[in-house]
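Asker: sequence first, predicted coordinates after that:
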Amino acid sequence: MEWNFVTESIVKLLLAVFCGFLLGLERKTHNHAIGLKTLVLICVSSALLSLLSSFMATNEVFAPIGRGDPTRIASGVISGIGFLGGGAIMKTGLNIRGLTSAAVIWTSASMGLAIGAGLYIQVGVSLFLVLVLLVGLERIEAKWFPAEKSKTVHLCYEGDDIDLKKIRETIEKHGLIISDMNMSRVIVSKQTFLHYTVKSPARTIYTPLIEHLKELGKLCEFSITD
C-alpha cells in the first residue's frame, strides 16, 4: 500500500469529519434528534466504504484486472442508508417530524462517498449550497408560510345561538388556517362543541384569541392540541 494513498485517505476522512460536523451542527441548533455524532459517523463511514470499494476494485489481490467494480459497495451504502433515514421520521400527533433530517442523512452519506472518490470541489460546492439552503429556506418558510404546525382547536359554547361565521373569522384573524371543522351539540345541557383542524405558527400566544372568542358567546371550554 503506497504512502500517498494512505495520506490521501487520511485527508479524505478528515474532510468527511468536517462535512458531517457542519451538517450535524445545523441540525442540533434546531433541536433535532439527528445531530453531530450521527452525521459525522455516517459521513466518515461512507467515505471509508468508498475508499474500500475503490481499493478492492483496483488491488489485484481482491479483484483481478477487468473484474473489479468500485460501485458495488457504494450502491450498498445508498440502499442501507434508507433505514437510518426512516428511523429519523416520526409522527407526533397530526405532525410529521424528521423529513429534513432524513434528507440530511442522505446528503451526508452522498458527501462521504464523493469524498472517498476524490470529488473535493463538488463536495465543497454541495456543502455550501446545502447549508445555505437549510438556513435560508427556513427563514423563507417562516416568513411566507408561518402556519406550519397542524393542531386541533376544541371549543365549547353554552347555548345554541352562536355565529359560526364570526367564530371562523376570529380564529383566522389570529393567524390560524382552518382546514376542517366538526360540530356536535348536547341537547340536554344546551352545549355546542366545535372542533377545528388548523395550521398554526410555531410560536403563537392564544390568550388574545380566547378573549375574542369569549365575546362571541358563553365560551366554557377552550383547548388546542397537536
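Answerer: Done, it's in.
Asker: from here on, contacts and neighbour counts on C-alpha atoms
Answerer: Noted.
Asker: contact partners for Tyr196?
Answerer: Taking C-alpha atoms under 8 Å, 6 or more residues apart in numbering, we find Tyr196 in contact with Thr152, Val153, His154, Ile178, Ser179, Asp180, Met181, Asn182.
Asker: then Val123?
Answerer: Counting by C-alpha under 8 Å, 6+ apart, Val123 has contacts Met111, Ala114, Ile115.
Asker: show me which residues of whichever strand or helix holds the last one are buried.
Answerer: Using DSSP states H and E, Ile115 maps to helix 99-116. Judged by neighbour count using 16 or more other C-alpha atoms under 10 Å, the buried positions of helix 99-116 are 101-102, 104-116.
Asker: closest to Ile140 out of the contacts of Val123?
Answerer: Distance ranking of these against Ile140, using C-alpha to C-alpha, places Met111 first at 25.7 Å.
Asker: nearest spatial neighbour of the closest one, chain-adjacent residues omitted?
Answerer: Val123 (6.0 Å; C-alpha to C-alpha, 6 or more residues apart in numbering).
Asker: try this one next to it:
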Amino acid sequence: MIEQSVWQISHLDLTLRMVLAAVLGGLIGLEREWSNHAAGFRTHILVCIGSASIMLLSIYGFSEFAAEPNVRMDPARLAAQVISGIGFLGAGAIIRNGSSISGLTTAASVWVVAAIGLSVGAGFYYASVLATFLVLVSLFLLNKWEKHLLRHRRNQEIAIKIFDKPGSLGRIATKFGEQGIQIKNVVMQSVNDLSDGDTGAGGTMELRFTLRTANADKLLRAIDDILALPDVIGLESGSLPTVRMSALSGGKSAAGKG
C-alpha cells in the first residue's frame, strides 16, 4: 500500500524544481539565442518551466483524491500530452527556403527542453542535468565538428538579381572562379518588377547558383566582388545573411538579415 505522503511535496522542493527547470532550459535557450534562432532564451525557459509545472501538477496536483476509494493515480497522464503537444511550437521554428530547410535543430531543442522540464518536475534530477549537458555538447561542440567534417560536401544556394545585359552571367561566374568556388548548377529566370522601367537593355533576371566551397570566407569575398558589379541589383542566400541592394538610387546600399 503506497502511503499518501508519496503524493505530497514541500514548497521548498517545488521551488527547487521550478528554478532548476528555468536554469536548465535557459542554458539551452542561451545557445539558440546566441546563434540568432527563432526560439531563443526566453522561449526555452518558458517551455521548460511549463513542462515542469505540468509534471508537478500531474504528480501532486490531485493529492487530495489519493486516499479516495476506486481512485487510481497516474502521474504520467499529463506528461504524455506534453510530449505529443509540444510539436506545434517546434514546427513554428522550421522554415523552408527553396530546397533548404532551417530550424530543425531549434525545433528539436524545444522538444528536448520539454522533456527536461518533465524530468525536473518528476524529481529526476540526474537525468535532467545529464540531458542538458549532452544537448549543450551537441549544440556547441558537435555543431562545429559537423561543419568541419561536411565542409566539402555541402552546397550553397545563392540567388542574384541582375540587369539582363550581355556578359553579366560570365562576369559573375568569373568572380566565383577567382575564389576557387565550384558552380554546380545555374537556373535563370526573367524578372521585370522595377517600377521606373530603367532596366538597361533587356529587363532584369534572377540567377540561382548552386555552389560548392569549403571556405566560407572565400564565398563572402566573392559575394563582395559580385555586389560591386554594375549589373547586380540584389543577392540573397539561404545559408548566409541576406543582402539586398538597391541600384535605383544614386548608389548601392546593403542591409543584412540573420
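Answerer: Done, it's in. The model shown is predicted, which means the values in this text are computed figures rather than measured ones.
Asker: and which of the contacts of Tyr196 of structure 1 is nearest to Glu221 of structure 1?
Answerer: Nearest member of these to Glu221 of structure 1, counting by C-alpha to C-alpha, is His154, at 7.7 Å.
Asker: that closest one reaches His195, doesn't it?
Answerer: Yes: counting by C-alpha atoms under 8 Å, His195 is a contact partner of His154 of structure 1 at 4.7 Å.
Asker: how about the top helix by length along structure 2: buried residues?
Answerer: The longest helix of structure 2 (DSSP state H) is helix 11-34. Neighbour-count burial for helix 11-34 of structure 2 flags 14, 17-33 (criterion: 16+ other C-alpha under 10 Å).
Asker: other SSEs contacting that helix?
Answerer: helix 41-60, helix 104-121, helix 125-137 (3 or more C-alpha pairs under 8 Å, 6 or more residues apart in numbering; DSSP states H and E).
Asker: ok, Lys151 of structure 1 - contacts?
Answerer: With contacts defined as C-alpha under 8 Å, 6+ apart, Lys151 of structure 1 is in contact with Leu94, Thr197, Val198, Lys199, Ser200, Ile224, Thr225, Asp226.
Asker: name the member of those with the most neighbours.
Answerer: Val198 (24 neighbours; other C-alpha atoms under 10 Å).
Asker: could you find the closest non-adjacent residue to that residue?
Answerer: Nearest non-adjacent residue to Val198 of structure 1, counting by C-alpha to C-alpha, 6+ apart: Ile178, 4.4 Å away.
Asker: which helix or strand contains that neighbour?
Answerer: Using DSSP H and E, the element containing Ile178 of structure 1 is strand 177-186.
Asker: give the burial count for Gly190 of structure 1, as a bare number.
Answerer: Residue 190 of structure 1: Lys, not Gly. Other residues near Lys190 of structure 1 come to 11 when the count uses other C-alpha under 10 Å.
Asker: was I right about it contacting Ile162?
Answerer: No: with contacts counted by C-alpha under 8 Å, Lys190 of structure 1 stays clear of Ile162, the gap being 11.6 Å.
Asker: thinking again about what came up before, wait, which of the buried residues of helix 99-116 of structure 1 is closest to Pro146 of structure 1?
Answerer: Nearest to Pro146 of structure 1 out of these is Ser101 (C-alpha to C-alpha; 20.0 Å).
Asker: the longest helix of structure 2 vs structure 1, average distance?
Answerer: Here helix 11-34 of structure 2, set against structure 1 after superposition, deviates by a mean of 1.1 Å using mean C-alpha distance after the TM-score superposition for structure 1.
Asker: okay, that helix sits on what stretch of structure 1?
Answerer: Alignment of helix 11-34 of structure 2 against structure 1: residues 6-29, by TM-score structural alignment.
Asker: what do you get for stretch 139-149 of structure 2?
Answerer: Under the alignment (TM-score structural alignment), stretch 139-149 of structure 2 falls on residues 134-144 in structure 1.
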